[in-house]
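In: Okay, sequence plus prediction incoming.
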Amino acid sequence: MGSVGGRTLNTAAALFLALALDAMFGEPKWLWNRIPHPAVLMGRLIGWADRRFNQGARRKAKGVLVMTALVIGAAALGIVLRHIPLVEIVLGAILLAQRSLVDHVKAVARGLETSLAAGRHAVSMIVGRDTSEMDTPAVARGAIESAAENFSDGVIAPAFWFLLFGLPGILVYKITNTADSMIGYRTEKYRDFGWAAARLDDLLNLIPARLTALLLFPWRNMRGSHAAKLSLWQEFYTDARRHRSPNAGWPEAALSRKLGVALSGPRAYHGELRDYPWVNRYGREATVGDIDAACVQLWRAWSIVLFCLAFLSFA
């Protein structure tokens, strides 16, 4: 593939095209109704490993070995497939999720415009919390939080690892992120076995989450006095750090301030109310219009990434 610099440029061009393809076509149902999506195949593999190895003694060690095997396998597969013409671009587009993310978030807004019940149903497709008792602001918050977190996990993070390492990088990230979503829980069943998946996912999202925050941050609000700038930055930093997730708080804290709304806060899981702290607690309640505004911000941030890739590829 040439020199390191040349490889970086080639990868940037491939990522540029992959992002563009994803934006144009998203997740075509006609295709994935006929063949399994790569993420589905990853999920099946992780589910098999869960059933096979998450039992008996030394579950943490077993989980570490499973994640090691998954990472090595994903990297090896990427090294092989990257030499097939166009596969790197097409598979990269499949593993990015900008278009599908925006479509799912917009569906919540369209649902709320129909009825609260329709909004609750739409948001239940993208969040894990209980939705049956949500009011309109809670539904809107859920959609916006999902937009922020999944823009990081589904777009910026896979793009970041693709840019650094090509197809092997994005495959390693996606298998890790999928494993974390399936077994990376602090429950009795997964506390040990899913430990490696959760910690590796935290590590791989460390830089991308903060890059996402930079893309979504309200930089225009930094034009005031030095004291006002410092206050905004300190509040943002505090909210990002106090979030229950070491990474999700960064894009949420940025987007909440970009829109001027409060996010996070108390919510219920499996009938149990959890008193999570607010993000941007002085912000107003979220509305249907804020969901659409969040989608606009996702496309603006996406456009910045595309512009940067174009510069790297063709300058």
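Out: Good, I have the coordinates. Residues are numbered from 1 along each chain as shown.

In: okay, CA-based contacts and neighbour counts for the rest of this
Out: Noted.

In: the helices in the stretch 51-200 of the chain, which residues?
Out: Assigned by DSSP state H, counting those that start in this stretch, the stretch 51-200 of the chain shows helices spanning 59-81, 87-95, 98-114, 116-124, 136-151, 157-183, 195-216.

In: Put together CSV for the ones you listed, with mean neighbour count on each row.
Out: Shown next, in CSV, are the helices of the stretch 51-200 of the chain (neighbours: other Cα atoms under 10 Å):
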stretch, mean neighbour count
helix 59-81, 18
helix 87-95, 21
helix 98-114, 20
helix 116-124, 21
helix 136-151, 25
helix 157-183, 24
helix 195-216, 21
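
In: So for Thr238, which of the ones you listed sits nearest?
Out: With respect to Thr238, and counting by Cα to Cα, the nearest of the helices of the stretch 51-200 of the chain is helix 195-216 at 13.4 Å.

In: okay, now the one to match up with it:
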Amino acid sequence: MSTALLLVCAMCLDAALGEPDWLWSRVRHPAVVIGNAIGWLDKRLNTGSQRRLKGVFTVTLLVLAAFAAGKLLSLLGPIIEIAVCAILLAQKSLVTHVRDVGETLRQSLPAGRTMVARIVSRDTTEMTEAQVARSAIESAAENLSDGVIAPAFWFLIAGLPGLLIYKAVNTADSMIGYRNEKYLEFGWASARLDDLLNLIPARLTCVMIIALSGQWSRWAEMVVDARRHISPNAGWPEAAMARALGIALAGPRSYDGQIRDLAWVNGDARREIGAYEVFRACTMLWKVWGLALGVLSVWVVVNFFF
């Protein structure tokens, strides 16, 4: 089976099953295993001097281990490849988590705050309805890129080794890639490598959202917003999603009790939003997934016949 066909099957399996509780309540999710390994390395190496060098060693070790694991798993046949790929894609779980924010926000603001706290790291206790909705939509846009399109992209490029390397690096970035005193040096390598691995997928996600929403005439605006975003990659899908929905995203928010005056994305658009816009974002998530699946399916058919 071609890698593209394996990916089509994996995307459909993920969309159908997501992350079933009956399975992950009995065995550890691969992402948990990766996270435990990173936590172990962090505890033992992120001390003393030469932390940047130790961080480079950590990422190198993770990449080599992920490559070896991917090679071994790929030898077990296409069924295992499809299953592992489906497990490491996050389309259905992403839509479920974001939709849950919309559903609870529609019920009450406190319920919406509680639910959005599960998917974002910013302070949520004082959020307004619009801030809850923006947080959910920003998470949807960013995770569409690094939880769906990027894993699919690297699987297509390099099979299971590529996918597992991406997930290892992305998980490391989410755990140790912070610009604070503890991780500025130790997490430097993981953050930079994650930026590199997401460079193409983030822009590809942006292009797909633009194609589906017909916002090509606003490309120059999106580039400006994306480049002044705090993240070198997350700003691209966020800028596209903001214009697809006709709303403003990002802006000031609180982390650990400190307000950070971040730039707005599509700042001239409507800022007072709620559950309805969250649901529209979920619809866009499925549209992008459908576009990706359609392109891959055409690729499979063309290669089969020609």
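Out: On my side now, so go ahead. Computed from a predicted structure; not experimentally measured.

In: just to revisit the earlier point, can you tell me which of the helices of the stretch 51-200 of structure 1 comes nearest to Tyr237 of structure 1?
Out: Nearest to Tyr237 of structure 1, of all the helices of the stretch 51-200 of structure 1, is helix 195-216, at 10.5 Å by Cα to Cα.

In: So His229 of structure 2: helix, strand or coil?
Out: coil (DSSP: H, G, I helix; E, B strand; the rest coil).

In: ok, it - how many residues close by?
Out: Neighbourhood size, His229 of structure 2 [other Cα atoms under 10 Å]: 20.

In: What is the aligned counterpart of it in structure 1?
Out: Counting by TM-score structural alignment, His229 of structure 2 lines up with His243 in structure 1.

In: need the contact list for the equivalent of Val84 of structure 2 over in structure 1.
Out: Aligning on TM-score structural alignment places Val84 of structure 2 opposite Leu91 in structure 1. For Leu91 of structure 1, the contacting residues are 18, 167, by Cα atoms under 8 Å, 6 or more residues apart in numbering.

In: and the top helix by length along structure 2, which residues are buried?
Out: Scanning structure 2 for the longest helix, with DSSP state H as the assignment, gives helix 275-305. Neighbour-count burial for helix 275-305 of structure 2 flags 275, 277-279, 281-282, 284-289, 292-293, 296-297, 300 (criterion: 16 or more other Cα atoms under 10 Å).

In: what's the answer for stretch 226-246 of structure 1, then?
Out: Buried, per 16+ other Cα under 10 Å, within stretch 226-246 of structure 1: 232, 235-236, 238-241, 243.

In: hang on, the earlier thing: is it possible to get the helices of the stretch 51-200 of structure 1 out as TSV so that each row also shows distance to Tyr282 of structure 1?
Out: Compiled in TSV, those are given as follows (distance: least, Cα to Cα, whole Å):
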stretch	distance to Tyr282 of structure 1
helix 59-81	41
helix 87-95	36
helix 98-114	23
helix 116-124	24
helix 136-151	14
helix 157-183	29
helix 195-216	19
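
In: out of these, which comes closest to Arg44 of structure 1?
Out: Closest to Arg44 of structure 1 of these is helix 157-183 (Cα to Cα; 10.3 Å).

In: can you give me the end-to-end distance of stretch 177-193 of structure 2?
Out: Stretch 177-193 of structure 2 stretches 10 Å from its first residue to its last (Cα to Cα, to the nearest Å).

In: With stretch 217-234 of structure 1 instead?
Out: Termini of stretch 217-234 of structure 1 sit 13 Å apart (Cα to Cα).

In: same check, this time on stretch 23-37 of structure 2
Out: Start-to-end span of stretch 23-37 of structure 2 (Cα to Cα) is 21 Å.

In: Also stretch 253-273 of structure 2?
Out: Note: stretch 253-273 of structure 2 ends 16 Å apart using Cα to Cα.

In: Show me what counts as buried in that stretch.
Out: 253-254, 264-266, 271, 273.

In: Where helices are concerned, which of these count?
Out: Among the buried residues of stretch 253-273 of structure 2, none falls in helices (DSSP H).

In: out of these, who's nearest Met1 of structure 2?
Out: Nearest to Met1 of structure 2 among the buried residues of stretch 253-273 of structure 2, with distances taken as Cα to Cα, is Val265, at 42.1 Å.

In: The closest one contacts Ala240, doesn't it?
Out: No - using Cα atoms under 8 Å, Val265 of structure 2 is not in contact with Ala240; the gap is 9.3 Å.

In: still on that earlier bit, okay, the match of Val84 of structure 2 and Asp22 of structure 1: tell me how far apart.
Out: Distance, Leu91 of structure 1 to Asp22 of structure 1, using Cα to Cα: 10 Å.

In: and stretch 54-64 of structure 2, how far from structure 1 on average?
Out: When structure 1 is overlaid, stretch 54-64 of structure 2 sits 0.6 Å from its aligned residues on average, using mean Cα distance after the TM-score superposition for structure 1.
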